[in-house]
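J.: Got a sequence here, can you model it:
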Amino acid sequence: MCNDYRLMIELASVIEQFEHRKIKIRFPEGRPNIEAREDIKITDAAPIVRGVEGERGAGELVQRRWSWPSPTKKPVYNFRSEGREFTSNRCLIVADGFYEFTTPADPKKKRKDKWLFRKTGEPVFAIAGIWRETEDVGEAFTMLTMEPGPDIAPYHDRQIVVLDRGDWVNWLDPSVSAADLIKPLPPGALTVEQVG
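T.: Here you go, the predicted structure:
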């Protein structure tokens, strides 16, 4: 599953993308200093957008830790979406690419093959996530997963939930059914290239 993603665009461009979707971004903790990052890994702090209770079309951009500790202290960085509605604490995880890793075809190669997935024709996209308060690490988020769509299936048997742009505002509204929003993108919606 996805344990590495990236965000290479500047904050102003992220805000602009949300404004195009009619989502007004607020900064309850001040405007964060977001640097371009090729690799955002489990336990790193990264930007998310949370809904504002009672205000459809408003979001709070904050930086939080990716993953919270499970009861066994292993990081919960991916979370199955099947059969769940997520009626609170939804968030959008801002990214411009994510990685999947496969066993190399060459048995002499020690490292796995690394594949970068991006949303075709879009500079930034949103991954469906949830966040929670924890005793150990404070507030943290995780990415939701589902069965793979046609672009991911050749590389992995699961995938993170990449939301259609038109569903960003709906994901931030917990009264909208999660089941209506969690669905595979059409073929060709994601581009893939081998990197590293």
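J.: all contacts plus neighbour counts: C-alpha atoms, from now on.
T.: OK.
J.: May I have the residues that are in contact with the residue nearest the centre of the chain?
T.: Among the residues of the chain, the one closest to the centroid is Ile127, at 2.9 Å (Cα atoms, centre = their mean). Neighbouring residues of Ile127 by Cα atoms under 8 Å, 6 or more residues apart in numbering: Leu92, Ile93, Val94, Ala95, Met143, Leu144, Ile160, Val161, Val162, Leu163.
J.: can I get these in TSV with neighbour count and distance to Gly121?
T.: What follows is the contacts of Ile127, written out as TSV (neighbours: other Cα atoms under 10 Å; distance: Cα to Cα, whole Å):
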residue	neighbour count	distance to Gly121
Leu92	27	19
Ile93	22	18
Val94	21	16
Ala95	25	14
Met143	27	22
Leu144	21	23
Ile160	25	19
Val161	24	18
Val162	26	14
Leu163	19	14
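J.: Please give the structure of this sequence too, so both can be compared:
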Amino acid sequence: MNTRYTISTGSVAKAARRLLLEQPDMHENRHHAPMRAGPVVRAQGEKPAEIEMMRWGITLRWLPRPLITARAETITEKPSCRGTFESSRCLVIAESFYEWHAGERGDEVTEYRLPYDEPMVFAGIWARLPQGKGGSTEGYAVLTTRANEMVRQGQERMPVILRPADWHRWLAPTSNPKELGYLLQPWTGTLTAHRTRLGRTLEEEAWHPREGGMV
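T.: Below you'll find the model as predicted:
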């Protein structure tokens, strides 16, 4: 998966209704990039779940760049991810995700969506890390898996997309991490794909999709 996806207030509103949660104040973000705040759902301890705006990217001292994505196949093996997977899982709300291609006239993207404008919810992890002067920062990363047959035509990886029936199971602090592995598979449902050239705004953004950390 390359580091770019889209967010819409409509998708967040639909996910919020299904989860019986309040929708946060936010703006549409057609080209959500790393280090920007995006809507995630998390449940901390005995507190009820809520949708929060959190930075996309977990800053770790031993990594040269923020952790943007994490491989689902090795999530329980990497020290940087194992603890967060066991205790700090979250739902990342999106509308679609992009994969990039080198076109003859410049970069092109293929946008993947669910049918009927359904919200696309990724499996995610989050972390709170201490900062100087007693402060802390929070960030999230998206879990990825091998691409399914459709996405594999352009990329080897894709985000882990969770079905609505599994949202609460992934989110619940009481879920046994060892029993969640079956959720971390390529998407087997329907996806729609639309290929287009990048707009000027996206091309000029500071973060290129090939930047950003992955473990």
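J.: picking that back up, go through the contacts of Ile127 of structure 1 and flag which are in strands.
T.: In strands, defined here by DSSP state E, the members of those are Leu92, Ile93, Val94, Ala95, Met143, Leu144, Ile160.
J.: in structure 2, which spans are helices?
T.: Using DSSP state H, the helices of structure 2 run over residues 9-19, 79-87, 164-171, 200-203.
J.: re earlier: can you tell me which of the contacts of Ile127 of structure 1 lies closest to Asn33 of structure 1?
T.: Val94 (14.3 Å; Cα to Cα).
J.: now the closest one: how far from Glu135 of structure 1?
T.: 25 Å (Cα to Cα, to the nearest Å).
J.: And Ser177 of structure 1, by the same measure?
T.: 29 Å.
J.: more crowded one of these two?
T.: Ser177 (15 against 8; other Cα atoms under 10 Å).
J.: Now the more buried one. Nearest residue, chain neighbours left out?
T.: Sequence neighbours aside, Glu85 is the residue nearest to Ser177 of structure 1 in space, at 6.4 Å (criterion: Cα to Cα, 6 or more residues apart in numbering).
J.: Count the residues that sit near the equivalent of Met26 of structure 2 over in structure 1.
T.: In structure 1, the residue paired with Met26 of structure 2 is Ile34, using TM-score structural alignment. Per other Cα under 10 Å, the neighbour tally for Ile34 of structure 1 reads 15.
J.: wait, Ile34 of structure 1 sits on Glu10?
T.: Yes - taking contacts as Cα atoms under 8 Å, Ile34 of structure 1 lies within contact range of Glu10: 7.0 Å.
J.: Looking at the ones in strands among the contacts of Ile127 of structure 1, spot the one nearest Arg118 of structure 1.
T.: For those, the nearest to Arg118 of structure 1 is Ala95 (8.9 Å; Cα to Cα).
J.: mind listing what the counterpart of Val41 of structure 2 in structure 1 touches?
T.: Matched to structure 1 by TM-score structural alignment, Val41 of structure 2 sits across from Val49. The contact partners of Val49 of structure 1, taken as Cα under 8 Å, 6+ apart, are Gly59, Glu60, Leu61, Val62, Cys91, Leu92, Ile93, Val94.
J.: switch to 7 Å and redo it
T.: By Cα atoms under 7 Å, 6 or more residues apart in numbering, Val49 of structure 1 lies in contact with Gly59, Glu60, Leu61, Val62, Cys91, Leu92, Ile93.
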